[in-house]
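*Asks:* Okay, sequence plus prediction incoming.
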Amino acid sequence: MGNRAGGARGGGAGRRIGGGPPVVEDRLTAAMQLASILVLDVGANDRLGLGRRLGVPVPLTEPRQASGRVREAELFEKACRERLGRLDLTLLQQLHRLLSNGATPLGPVVDEAMQDRVRLGLSGEGSDPSVGTATAADDTSERSHSTLQPFASPGALQKSPERIRISEDQVIAALGPGGSINEAMAGYEPRPGQVRMARAVTRSLNDGLRLVIEAGTGTGKSLAYLVPASMFAVANGRRVVISTNTITLQEQLFNKDIPVLRKALPHDVQVAVLKGRTHYLCLRRLRLFLSNGLDGAPERILAARIAIWVRTTETGDRGELAISEAESAIWTNHLSADVMHCTTRLCRDNRSGRCFLARARRRAEGAHLLVVNHALLLTDRAMENPVLPEYDDVILDEAHHLEAVATDQLGTTVSAREIGFELASLSQPQGGTRFGGTVARIAAVFVEAAGEPGREQIASITAPIHEACETARVAVSSLFEVSTDLMDRASRGGRGDAVDRELRLTESHREGESWGPVAMAWDEASAALALVDRGLQGMVAAFDPFVGSSETVDDAVADLAASRQAISEARESLTRILAAPDDTEVYWIAGAGREMTMHAAPLAVDALLQSNLYEQKSAIIMTSATIQVGGSFRHFRNRLGLPQDTMVLEVASPFDYPKQALLLVPRDLPDPTSPAHGTVIQDILAGVASAMNGRTLVLFTSYASLRAAHAHLREMTPHLTILGQGIDGPRSVILDRFRATPNAILLGTNSFWEGIDVVGDALSCLVIVKLPFTVPSDPVFAARSELLEDSFMQLAVPQAVLRLKQGFGRLIRSGTDRGVVAILDSRLVTRRYGQTFLDSLPPATIVHCGARELAGLVGDWITRVPDDLVPEHVAGIGDGTGLE
């Protein structure tokens, strides 16, 4: 994001800043970048969001003409100057040092704000506001976060020695007509399905049982588990963990549902959100990051945003910031509170109660309800220094993601870029015998601690490390190059840098002639990385007499240990992938553009979940709107290895799907594998979008199809606004534009199949281009398929059914929504398994029709009531009820 910020004045040429890549000198882009720094939680690509927050009136469509862009840039610059002018002088000086003097393209506006302050005669005490020579770290001492008071922990829970049963009647009364939830929540309506679910959750908590619940959209499942969970936790002094897959649901629980809960219930329920360590800012690392100098514009822009944020944040959670992908890497590598860099024993922030991670942990220790995500839940037990406090009972929402999250978290990924970054951070040749980087910096700390006699000692240790780092850089680069050659030869494809490709490493590959260069390259890389590891170990040992003598020394040792651990873990992961394969894992190499990665993942997660979750906890409750396949929980239970005594419950949606939703299934479409399919689909999309005058979400299974449809719709429907994922902006930005634009069509893939919520008329039509089958060549899918007798029906179809159910669920989000779903895949009617998909969907009114009838039927449904449809077209899908 920072690299594309652009100059604050003038043209379209590029220039280099801070040794980084070219920055486009576009005044509007630079103004939005500065606005994003000041707003903190809105990204630089979100014009509409920035405009709303700063009071800048901006049109829905970004101006393309130079004059229009300049006019809009001036409005943003004016708003930024006003906001900068209201900052504390010390902070404004810090931003000036970070962003001005050619360091970033944002300097001119900051310069003007600084000059305005000087004209007002508001100079800082003991400082000259016109001078930018002080170090950027000057204002990251305690005074930069002086408003952060030491945290008063609510105290650990007093756990009852025996499970105290809570009353089902009290739970149901709270959720019923005239109950406390009804009084606390405006517009609340008691729902029978919610009561059924709450009763089942109560029994599970009381008796320590396993329970799986499919709760249809609109059930109110969050309160159905939060009410009994809070009553149980308070009565027993026991913590109940609530685990979700997405941040969106975490925020909904914490900001919407839990405040209602606390208002409604008589007991004082303590609630906390806890995330993985890398989500939290480490103040020690922030000081180090700023004092070591900032290489380029991206680092300086992120530092400026954090300089403002750190003065007010109570949590230090990066989720409060709008951080780009590039900035995310900077955060992880330099700022996060990861375990490798933690110096708890002598950390002054920990002692003073200012450490954000420690504060989050103390909140968690006193919480009755602790909200986490699946990734942290599944990996915390394996950590050397776990984050989660003790708990016995857990509720997993969005449970349909559990297998995928377990696969990801229990596997490993190694990239050439990350290893190269670590080696370059350690040792940076500067000509002759001079080096920069972590090793050289920490050598100076050793000399300061040991005195002049230590200079020769540390030089004898660091010289071999520098040599080993260079050898390792070359060897690792060679390893990934020969691995890329192996992948290209195996796929018989070219070496196009824009192509995403994967190669599963099987026994046949390892026994073939092409494996020889890979094995040889790995031997060399392994030996070189081992030398780096041993050198760092020796350097850490040299500090032993001085550990604890100062924070500077402890910081140095922590950084060395972290670098050593990173190198060691990379070597261990590569050994696991290349030299010591196991029958219980799947291995593959992948290339996306110029990025090359190597991977390992568990072939199955059931045994791992059994040992890490099922055998360790008492009540385990899993819920989601999409669990069943064809009316059965069998697939879900088998994939997760749930114990036989696990109870299951289906709670149907309260929505009147036959009246609210029309499902159109064309009979005469080309097969999805046919060359004619794409053209026919594009014409249908143009007709449907015109009939709906926008208000349509189209879900794709590939970016190539999405891009082709985007170009076609732009040409065929110029009166509509076409918004394409990855074309017209990031996910959140185009979602906001879609909600705000009456005649918009939104084209999405991957993440748009679930987790988006557009209520009302803004979304009235959903088009699903193809059934969302997993690509057969996906390494994990292919390996798991080989273990099954009928992999298509046992794995491919169930996975696609669950994804289709998620996609379908984007349309009807409330009891007043009405709309149309069209599935443009002929396999629904030409393949035997098509009925399994239809049986798994909510009970909408279904119409089998011709492709040419689609646009007309869409228009009819929106303008007429469902009863007006021709009866012979209508077929039921099932009532979606039942209990297994």
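*Replies:* Perfect, I can see it now. In this text, all values refer to a predicted model and were calculated from it rather than measured experimentally.
*Asks:* contacts, neighbours, all on C-alpha from now
*Replies:* OK.
*Asks:* right, and the helix or strand after the one helix or strand Val474 maps to?
*Replies:* Using DSSP states H and E, Val474 sits within helix 454-491. Per DSSP H and E, the first helix or strand lying C-terminal to helix 454-491 is strand 500-504.
*Asks:* tell me which strands and helices that next one is in contact with?
*Replies:* Identification of packing neighbours for strand 500-504 by 3 or more Cα pairs under 8 Å, 6 or more residues apart in numbering; DSSP states H and E yields helix 454-491, strand 585-592, helix 779-785.
*Asks:* and with 7 Å instead?
*Replies:* Using 3 or more Cα pairs under 7 Å, 6 or more residues apart in numbering; DSSP states H and E, the elements in contact with strand 500-504 are strand 585-592.
*Asks:* A further structure is provided below for comparison with the first:
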Amino acid sequence: MNQPVYMADIQNKIYEAGLIRQEERIVLTADNCVLLEYYTGKTYSYRMVELTTLKAKRLFSKAAPLNESGYQKAMEKMLSQAGSESENTFSIKPAMRAKNLLEHIFSNILPEHGMDFRENQAALALEMLESLQGNRLALCEAEVGTGKTHAYILAVTVHNLFSTNKLPTIISTSTIALQKALTEEYIPQISDILMEHRIIDKPLSFVVRKGKSHYACDSRVKGYRSSIAHNDRHEDEELLSVLTGLFTGACPLDLDKLPLTDYVKSCINVERCHLNCPLSSVCRYRDFIRKAQSLGYDFQIANHNLVLADVLGRKNGRRSLFPPRGVVIFDEAHKLLDAARQMYGMTMENVELERLVASIYHAIGTGNPDKAEIVRLCETIQEQNVLLFEALRYAAGTSYDRNCYAVQIDLNCIRALKTLMAVLRRLSVLFYTTDREKRERYDRLVNRMEQQEIKLFILFHHASSILWLEMTGATACRVCALPKQLDFLLSEDIWQEKIPYILTSGTLSVGGDFSHFKRNNGIILAEKRRIFETSKASPFDYPNHALLYLPQDMPTPSDKDSGYFQAVVNRLAELIEVTHGHTLILFTSYRMMEQAYDELCGRITSFPMFRMGKGRLDAIDAFRRSGNGVLCASDSAGEGIDLAGDILSSLIVVRLPFPAPDPVLEYEKTLYPDFYGYLNEVIVPGMLIKLRQWFGRGIRRETDTCVFSILDSRASRRYRNDILAALPDMPVTHQLSDVNRFIAAKKSGAYFE
């Protein structure tokens, strides 16, 4: 006899009533009754529970478990003893039962485990559940403190309990920090709670997926370890210990968890993994991939880039990196467009073809009958590569910053591109071989040639791309291309797939309007009936815990006016003194940040000063430990960091974070009939979303209090209404004295020590 399909809410109902033992399980359902089986160690004991009255009755015991005829007799006995005054629980549609169970979890179960009931969080989870049931594309904005991560984990888990399509869920993130929180905190916590309340029968499982460069290759580890051991150097002892642990299996395959340099990781990762490897039959990486590709995990956790790599790979006929999935969740979805531009874009450095030529010379040896022609073709590649990049530099136009320029493909570029593509095609033919010893090496070379030819093809058909040139060194440069119709490609490659999607972040809309996000990510081209939008406000008490300071006496921002810079530094110093440190200052310019930091260091003596440089996170930790420090930082500190408590009690935005001019924005400008349309549809929404992300650093817990200051005169004039509509409701002042009173009223004595 078949086991019942949807038992999660039934098991929980009996558990909450204290009617089921830990070892008991439901083995039969009939009308509004369930049959429980319990093995005592000697016999199998059977009881029935009426779901309406929640009364349990012992039926019988047997030496052996019931067979099919025994189940039939047990059903007849249950029905003869059951009442008839209730609606049959099993007749309620699974979608409604799922909704009821999810409401019960948020209203009753989570509070038992110290998690406060948040109305917006529960409502968000229920909307996510309905979107999953309706196969929708859900845009779920949840401001800081809403609890969106718990919401989608529970929504997906409950959805799968009442679904016949129990496929893994992909959770795509933008940061390692969120992946770590998911695997070490959120999923284990929810799993333990649901297990305890008999909602799930086994713990929620997950696997973290990364690109090949993050995993160790047993064969390469063995070879590299031998080469290091041969040197017999004392300073290599620690490295040898790690490599030995990798080779013996004592260390994990994930290189991110090991104390190794980027160079060592590049020498031992699996990027060159191939089927003919002598260790393939015992390869731990292949075993990991086989397990990860199975349907055995509830959640597949990856970053946006890997998920998009899978999308592009499947589009080009390659095998999927993931198993069949039932749901895709894009957390930190405001970063999806950046990842898409990386994955759909193309970059070609001026040294790539030179490196390819060097590899070709190394591979041909002395016995190759086509060596003379190959050498001649390689010389042509080097010559034409120089001509191509000289032409690109000569054709460079508008400068977006000191190292980025608009570029045109002129006739000289076209000639070089045609020649290079023809030469690479000819070399691909010459390197075709049936020699088994050379095949693997030659195949890798041919693959590199094909990749270069694809890049040249994109440049040749440049009309469909946005092009620009980046200077990366004195002589080094790279040409970059991005499809003009990226929105269409995303719509076609992702949003047309008929599975439910959840895209969530604290900043997806401008005042509840998702148009900007939908347009940029191609969602606006999806079926309208599939798109669902919701925005949940932060539960934090901004009206009482926050103050917005918009001074009206600041000069207009200017990079050339020394008076403007001095006015900013003076006001920063005043704010730091009034708030007694505890300040994060966000700049839109590294140059201005460095200048302001240097000047403030000479004026601020009561509070430690910190500056966050490019790629340096140690300043954040030092600021956090300082207790009352001042941190000067750029956009990198404007999102993704958690500075809860009094350490951050004053957040200062020096200039409104308008997007910096770049080739993509320059192209988007051409799509609008006038500048004001472009300003209102692209520039201002982009600024407001970034500003909301920055403000999200200020209050991270229910008890936090913070002063938010914008020292840009445009915030109190031209864009005042837009800014106030986009930010959480809070009191606004133009007086520095109000900031002083706010801090004095909200902070305790220890704050001022």
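*Replies:* Good, I have the coordinates. Worth saying up front: this structure is predicted, and the values here are computed from it rather than measured.
*Asks:* How far off centre is the helix holding Val474 of structure 1?
*Replies:* 31 Å (Cα atoms, centre = their mean, to the nearest Å).
*Asks:* Between strand 500-504 and it, find me the angle.
*Replies:* 90 degrees (axes from the mean of the first three to the mean of the last three Cα atoms, to 10 degrees).
*Asks:* Mind giving me the packing neighbours of helix 454-491 of structure 1?
*Replies:* Under the contact definition 3+ Cα pairs under 7 Å, 6+ apart, helix 454-491 of structure 1 sits against helix 416-426, helix 438-450, helix 515-542.
*Asks:* Now do that helix against helix 515-542, angle only.
*Replies:* Orientation check (the same axes, to 10 degrees): helix 454-491 of structure 1 against helix 515-542 gives 160 degrees.
*Asks:* for whatever residue of structure 2 lines up with Tyr657 of structure 1, what are its contacts?
*Replies:* Counting by TM-score structural alignment, Tyr657 of structure 1 lines up with Tyr542 in structure 2. Taking Cα atoms under 7 Å, 6 or more residues apart in numbering, we find Tyr542 of structure 2 in contact with 728-730.
*Asks:* one step back: take the helices and strands packed on helix 454-491 of structure 1 and lay them out in JSON lines including mean neighbour count and distance to Val405 of structure 1.
*Replies:* Formatted as JSON lines, these follow (neighbours: other Cα atoms under 10 Å; distance: least, Cα to Cα, whole Å):
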{"stretch": "helix 416-426", "mean neighbour count": "18", "distance to Val405 of structure 1": "22"}
{"stretch": "helix 438-450", "mean neighbour count": "19", "distance to Val405 of structure 1": "34"}
{"stretch": "helix 515-542", "mean neighbour count": "19", "distance to Val405 of structure 1": "29"}
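*Asks:* Tell me which of those lies nearest to Ala601 of structure 1.
*Replies:* Nearest to Ala601 of structure 1, of all these, is helix 416-426, at 18.4 Å by Cα to Cα.
*Asks:* and the gap between the spatially most central residue of structure 2 and Arg700 of structure 2?
*Replies:* Central residue of structure 2 (Cα atoms, centre = their mean): Thr173, 1.8 Å from the mean position. Between Thr173 of structure 2 and Arg700 of structure 2 the distance is 20 Å, computed by Cα to Cα, to the nearest Å.
*Asks:* Out of the contacts of Tyr542 of structure 2, who's the most crowded?
*Replies:* The most crowded member of those, judged by other Cα atoms under 10 Å, is Pro728 (20 neighbours).
*Asks:* Spatially nearest residue to that residue (excluding sequence neighbours)?
*Replies:* Nearest non-adjacent residue to Pro728 of structure 2, counting by Cα to Cα, 6 or more residues apart in numbering: Tyr542, 6.7 Å away.
*Asks:* about what we covered before: please narrow the contacts of Tyr542 of structure 2 to those residing in helices.
*Replies:* Assignment to helices by DSSP state H places none of these there.
*Asks:* one step back: helix 438-450 and the helix holding Val474 of structure 1, what's the angle between them?
*Replies:* 160 degrees.
*Asks:* Report the contact partners of the residue lying farthest from the centre of structure 2.
*Replies:* Relative to the centre of structure 2, the most outlying C-alpha is that of Ser80, 55.8 Å out, by Cα atoms, centre = their mean. By Cα under 7 Å, 6+ apart, Ser80 of structure 2 lies in contact with nothing.
*Asks:* Return the distance of it relative to Lys73 of structure 2.
*Replies:* Taken as Cα to Cα, the span from Ser80 of structure 2 to Lys73 of structure 2 is 11 Å.
*Asks:* which neighbours do these two share?
*Replies:* Residues within reach of Ser80 of structure 2 and of Lys73 at once, by Cα under 7 Å, 6+ apart: there are none.
*Asks:* burial count for the alignment partner in structure 2 of Phe752 of structure 1?
*Replies:* Here Phe752 of structure 1 is matched to Ala637 in structure 2, going by TM-score structural alignment. Per other Cα under 10 Å, the neighbour tally for Ala637 of structure 2 reads 20.
*Asks:* And for Ala637 of structure 2, nearest residue in space, chain neighbours not counted?
*Replies:* Leu586 (7.6 Å).
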